[in-house]
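Engineer: Could you look at this predicted model? Sequence included:
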Amino acid sequence: MSIRRDAPRTRAVYGNPSSPLAETTLNYNQVSLPATLTHQWNGSQLDIGYQYNADRQKTRVTFSDSSFAPAALPDLHQTYQSNNLNQYTAINDSAPEYDKRGNLIRHGEWSYAYDKENTLISAEKTGVQIEFGYDALNRRITKKVTKDNVTTPYAYLSVGDQEMAMLSGTGEVSDVYLYGAGPDEVVADITTRGQNFYFQDALGSTIALTNAQGEVIEKHGYTAYGLESGSGHDNAAFRFAGRRIDPETGLSYNRARYYSPTLGRFLQTDPAGTEGGLNLYAYVGNDPVNFIDPTGQWGETASLGLDALPVVGALKGGYEFFRDPSWINAGIAAAGIVPGGKVAAKGAKWASKAGREGEAAVKSVYNIGDKRKISVGEDRYRIPDGMPDKALNEVKNVKRQGLTRQLKDYSDYAQKERLDFNLFMRPDTKVSKPLQEQIDKGIIKRKDIP
């Protein structure tokens, strides 16, 4: 695949540029918003048109081929009741249930369980049990699905915020994903089933999947909140707003939280608390037509075509890169895969390499103090990266950072103990609005990693 480095991007070519398998063109209106998005495939074409109001909000989306548009869904006449915490207490005749920390633990036929950090660790219904495991950076690294007493393990290898490969229970690479400019813009995958190309709409949702010959093999349509009305195929691993879908539960994995298109909201409360709004479960401020939330921490505008894209190398080269033994061993370590195909959901030291490098860079210039265990609530403890006299220091060597529960705990503790809370990040780290407000107020002092 080759992509022109126009800014903003206007064209992407799949395959050999002189004889492409497929091509995408993007045109903009006078205020630099996507006006038309055209996908040309082997034997077919789709034109998507966008219209906006004076506030730059979408008012109309048109499809030249109606088979790609969201199909009409049955009129379910859902009736919702909620309490003063914005929790649904009744949906028609069912009664969703929540734990004392506000996490949804039961809805319909599914039951959910969480750890002390409000991270989803299991989902269960009659005949199906699913377990999730995460690394030290809170990235999902394992999923174990047991259905009718047959267990299938999956493991995931990420580089930064991007999931780059999926491994089988024996540690073999089964799927490799290649990205464009955005953190969730998957442009191609190579799987044991073959090679596929992904095509998105302006929101970043996957609307089509083609084979290596550029022929459309899968179509997906979505309601405003991401409920699918597509072809019924599950080959596209990444769907609504570019996030990974769990076909068993229908939930989207949005990193810090899980999103339910059926409910149109998150299962867990906002890690930033009310800093992001009074409704702790709301998805992108209830404006899913114009915003996305790839991290589960804050809404943002979709960046399709707004940034220059790096040229994506040959698909075979990407596949061989992740089949390299050093990468496989790293993936096995991160996922906790051991010989014999067993998967253990445990964090890995390898996964925190970036964090250690960030700490080392800061410590080379600053005396951030020693690590010390602190109490941040009932049976809850944290270990900041350093605590010298009159300060609490934390290092986040990441591209994006929100006001997570961890940082909120540190902020509350520092204010209670009258300590300076210093947060070391990269100079180019993008922070959420709630976190930026804490920085602007001087509650958190932002400092650069050298």
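Structural biologist: Structure received. A quick note: this is a predicted structure, and the numbers were derived from the prediction, not measured.
Engineer: Only C-alpha atoms from now on, for both contacts and neighbour counts.
Structural biologist: Noted.
Engineer: can you give me the helices for the stretch 251-400 of the chain?
Structural biologist: Applying DSSP state H, counting those that start in this stretch to the stretch 251-400 of the chain gives helices spanning 315-323, 325-335, 353-363.
Engineer: most tightly surrounded among those?
Structural biologist: Burial of the helices of the stretch 251-400 of the chain is given as mean neighbour count (mean count of other CA atoms under 10 Å); helix 325-335 ranks first at a mean of 20.
Engineer: Just the angle for that one relative to helix 315-323, thanks.
Structural biologist: Following axes from the mean of the first three to the mean of the last three CA atoms, to 10 degrees, one obtains 60 degrees for the angle between helix 325-335 and helix 315-323.
Engineer: What helices and strands are in contact with helix 325-335?
Structural biologist: Helices and strands touching helix 325-335, by 3 or more CA pairs under 8 Å, 6 or more residues apart in numbering; DSSP states H and E, are strand 140-147, strand 150-159.
Engineer: Now find how far off-centre that helix is within its chain.
Structural biologist: Distance, stretch centre to chain centre, for helix 325-335: 21 Å (CA atoms, centre = their mean, to the nearest Å).
Engineer: quick one on the thing from earlier: right, and the helices of the stretch 251-400 of the chain - which one's nearest Gly102?
Structural biologist: helix 325-335 (28.6 Å; CA to CA).
Engineer: Lys144 contacts Glu131, doesn't it?
Structural biologist: Yes. The pair Lys144 and Glu131 passes the contact test of CA atoms under 8 Å, sitting 5.1 Å apart.
Engineer: Compare neighbour counts for the two and give me the winner.
Structural biologist: Taking neighbours as other CA atoms under 10 Å, Lys144 and Glu131 compare with Lys144 leading, 21 against 17.
Engineer: residues near Leu167, how many?
Structural biologist: As a burial measure, Leu167 scores 23 neighbours (other CA under 10 Å).
Engineer: Please read the previous query as pertaining to Val289.
Structural biologist: Residues near Val289, counting by other CA under 10 Å, number 17.
Engineer: was I right about it contacting Thr59?
Structural biologist: No. Under the criterion of CA under 8 Å, Val289 makes no contact with Thr59, lying 9.0 Å away.
Engineer: re the thing from before, nearest to Glu275 among the helices of the stretch 251-400 of the chain would be which one?
Structural biologist: With CA to CA as the criterion, Glu275 lies closest to helix 353-363 of these, at 25.9 Å.
Engineer: before we move on, back to that, which one of the helices of the stretch 251-400 of the chain lies closest to Gln436?
Structural biologist: Of all the helices of the stretch 251-400 of the chain, it is helix 353-363 that lies closest to Gln436, at 20.6 Å by CA to CA.
Engineer: here comes the other one, which I'd like you to weigh against the first:
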Amino acid sequence: MTFTSQKWSYGYDSAQNLVKRTNNTTVETFTVNVLNQLTLIPDSVPSYDRRGNLVSRVASGNIPWKELYYSYDHENRLTCVQTDTYYTPESYRFKVEFVYDGLSRLRIKRNYIWSGGGWYGSGGETRYLYDMSAGGAAGMLIVQERDGANWPTVTYTRGRDLSGTVDGAGGIGGLLARSHGYSSGSWAYHNFYHSDGNGNVTALADSGGTLQASYIYDPYGRYLTGTGTLLTSNVMRFSSKPWVSFLGTSATSGLYYYGYRFYDTYLQRWVNRDPIPISATMNLYAFAQNSAYLYRDFWGLSDELDLPFGPRFTTGNPLNPINCEQLEALIMDLQRNAVGHELYGAWAKAYLEQLLDIWDDYCDDDHGDSECPAVGPAPVPQLQPSPAVFSSSSLRNAPSWSLPWQQPCLTATGSMIIVGGAIIVIECWLNPINGPLPP
């Protein structure tokens, strides 16, 4: 699969609203009101109801998938998405309905097609089954899909990922395998998921290792290109979440279902407000604090730190664990030099949150010892870099090493370690308070 490289940049207002998106030389602008609701997007004009739900995107002219209408129930759950009925050809017209259970889980998706002047349900029906033992909040993880006759069509195998948990390696729900071709109590075909550091599904391979599907996304999950026989039929993709497609099995039009809200990758935001009205964020439509590579949202309720390319640490027993004094110095340096930095501020803020949690648990006087140990092994910071993130190759072929703070700086002012194209470490680890960030 060939793919032309793309360079993305984004502009936001003071309330975390996307106002400008640039892909190479293509510039798109977005306009919002004081309620953080979109009022103008490329090719269409959005509108909202009094409860803050996106109800329409009205386009200029016959532009497929640009003009959409949304309906919600009294719980503000999305119940229908459809186009207008004047699109030509008729294949541009679609309607999708959603049915939920008492736990607000999506249970049924019905696809309708337009024929003879009306909507007909021959577009197919998908029923979703959940397993309480599969992990997640109140059994929110889909483990099987069935058709309208209740016949099993797809089942999902979930379990521990490389982190030893169902969520620690970036994805959500420990998604391991997809099986289809059910007959006489068994499944004929099994394919296995491969994900990037953020848990985004990038490929499926069969038991022989043959690639059956591959995906490339933009930084916020919009599908760019892909290949393979399971490209469209597989729906578990960005953040390991199900892609609820429009127009049958289209790979490019649809929404991601997160459990309590739907996420629009084109708009880079949720289609409606946070169901918890008192939120820690100033913008109730913002997705993952506009930093999908640093944060993830499990169910559409709140985001949390996810550092697949950052300095993720694992509990271990290194020979020289970092002590509270070193941790305090690193926290002070981030607060002084990094958090407000134009280029590295988002990374530093996310990393700082993690370090402060460690400090509260192990080093704060209110949590145990009256004085933190200054040298030698400490009762916390029993931390070592995860080999999957830190390696000698990550340090631009620097000598092999075990702990970053034991190494000399790569430059006079600090180090800049790059993994997968993402800057993950900025500062001299030998003495965290020894110098400013690189310019």
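Structural biologist: Nice, I can see it. Given the structure is predicted, the values throughout are model-derived calculations rather than measurements.
Engineer: re earlier: want to throw the helices of the stretch 251-400 of the first structure into CSV with distance to Thr25 of the first structure?
Structural biologist: Below are the helices of the stretch 251-400 of the first structure laid out as CSV (distance: least, CA to CA, whole Å):
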stretch, distance to Thr25 of the first structure
helix 315-323, 21
helix 325-335, 35
helix 353-363, 36
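Engineer: Quick one: closest of the ones you listed to Gly250 of the first structure.
Structural biologist: Nearest to Gly250 of the first structure, of the helices of the stretch 251-400 of the first structure and by CA to CA, is helix 325-335 at 22.9 Å.
Engineer: Report the aligned residue range of the second structure for the closest one.
Structural biologist: On the second structure, no counterpart of helix 325-335 of the first structure exists by TM-score structural alignment.
Engineer: now for the helix or strand containing Tyr410 of the first structure, which elements pack on it?
Structural biologist: Assigning secondary structure by DSSP states H and E places Tyr410 of the first structure in helix 405-417. Helices and strands touching helix 405-417 of the first structure, by 3+ CA pairs under 8 Å, 6+ apart, are strand 374-377, strand 391-396, strand 420-425.
Engineer: quick one, which of these is nearest to Lys353 of the first structure?
Structural biologist: Evaluated with CA to CA, these place strand 391-396 nearest to Lys353 of the first structure, the distance being 11.7 Å.
Engineer: any idea how far the most centrally placed residue in the first structure is from Thr192 of the first structure?
Structural biologist: When CA atoms, centre = their mean is applied to the first structure, the residue found nearest the centroid is Asn254 (3.5 Å). Asn254 of the first structure sits 25 Å away from Thr192 of the first structure, going by CA to CA, to the nearest Å.
Engineer: on that earlier part again, now tabulate the helices and strands packed on helix 405-417 of the first structure in CSV and tack on distance to Ser411 of the first structure and mean neighbour count.
Structural biologist: Below are these laid out as CSV (distance: least, CA to CA, whole Å; neighbours: other CA atoms under 10 Å):
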stretch, distance to Ser411 of the first structure, mean neighbour count
strand 374-377, 10, 13
strand 391-396, 9, 22
strand 420-425, 7, 22
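Engineer: now those strands in CSV, with distance to Asn83 of the first structure?
Structural biologist: Putting these into CSV (distance: least, CA to CA, whole Å) gives the following:
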stretch, distance to Asn83 of the first structure
strand 374-377, 25
strand 391-396, 36
strand 420-425, 35
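Engineer: who wins for proximity to Thr295 of the first structure among these?
Structural biologist: Checking these against Thr295 of the first structure by CA to CA gives strand 391-396 as the closest, at 15.3 Å.
Engineer: Show where whichever helix or strand comes after that closest one falls in the second structure, residue numbers please.
Structural biologist: Heading C-terminal from strand 391-396 of the first structure, the first helix or strand you meet, by DSSP H and E, is strand 400-401. Under TM-score structural alignment, strand 400-401 of the first structure corresponds to no residues of the second structure.
Engineer: Which strands and helices lie in contact with strand 400-401 of the first structure?
Structural biologist: Taking 3+ CA pairs under 8 Å, 6+ apart as the contact cut, strand 400-401 of the first structure packs with strand 430-431.
Engineer: Which part of the second structure matches the strand it packs on?
Structural biologist: Going by TM-score structural alignment: strand 430-431 of the first structure matches no residues.
Engineer: cool, and stretch 138-145 of the first structure?
Structural biologist: Under TM-score structural alignment, stretch 138-145 of the first structure corresponds to residues 104-111 of the second structure.
Engineer: May I see the buried residues of the matching stretch?
Structural biologist: Neighbour counts using 16 or more other CA atoms under 10 Å place 105-111 of stretch 104-111 of the second structure among the buried residues.
Engineer: Kindly report the same for stretch 256-271 of the first structure.
Structural biologist: 256-261, 264-271.
Engineer: before we move on, the earlier item: roughly how far apart are the aligned partner of the residue nearest to the centre of the first structure in the second structure and Ile142 of the second structure?
Structural biologist: Matched by TM-score structural alignment, Asn254 of the first structure corresponds to Tyr258 in the second structure. Separation of Tyr258 of the second structure from Ile142 of the second structure (CA to CA): 11 Å.
Engineer: Ok, Ile424 of the second structure next?
Structural biologist: Ile424 of the second structure is 33 Å from Ile142 of the second structure, where distance means CA to CA.
Engineer: Would you enumerate the residues in contact with Ser302 of the second structure?
Structural biologist: Ala288 (CA atoms under 8 Å, 6 or more residues apart in numbering).
Engineer: What of the one 4 residues further on?
Structural biologist: When contacts are counted by CA under 8 Å, 6+ apart, Asp306 of the second structure touches 170, 198, 293-296.
Engineer: Compare those and tell me which is most surrounded.
Structural biologist: Neighbour max across the contacts of Asp306 of the second structure (other CA under 10 Å) = Gly170, 26 neighbours.
Engineer: Between the helices of the stretch 251-400 of the first structure, which one is closest to Ala35 of the first structure.
Structural biologist: Closest to Ala35 of the first structure of the helices of the stretch 251-400 of the first structure is helix 315-323 (CA to CA; 30.1 Å).
Engineer: what helices or strands is the closest one leaning on?
Structural biologist: Short answer (3+ CA pairs under 8 Å, 6+ apart): helix 315-323 of the first structure packs on strand 173-179, strand 186-191.
Engineer: How far does it sit from its chain's centre?
Structural biologist: For helix 315-323 of the first structure, the distance to the chain centre is 23 Å (CA atoms, centre = their mean).
Engineer: now the angle between strand 173-179 and that helix, please.
Structural biologist: Put simply, helix 315-323 of the first structure runs at 120 degrees to strand 173-179, going by the same axes, to 10 degrees.
Engineer: can you give me the angle helix 315-323 of the first structure makes with strand 150-159?
Structural biologist: Here helix 315-323 of the first structure runs at an angle of 100 degrees relative to strand 150-159 (the same axes, to 10 degrees).
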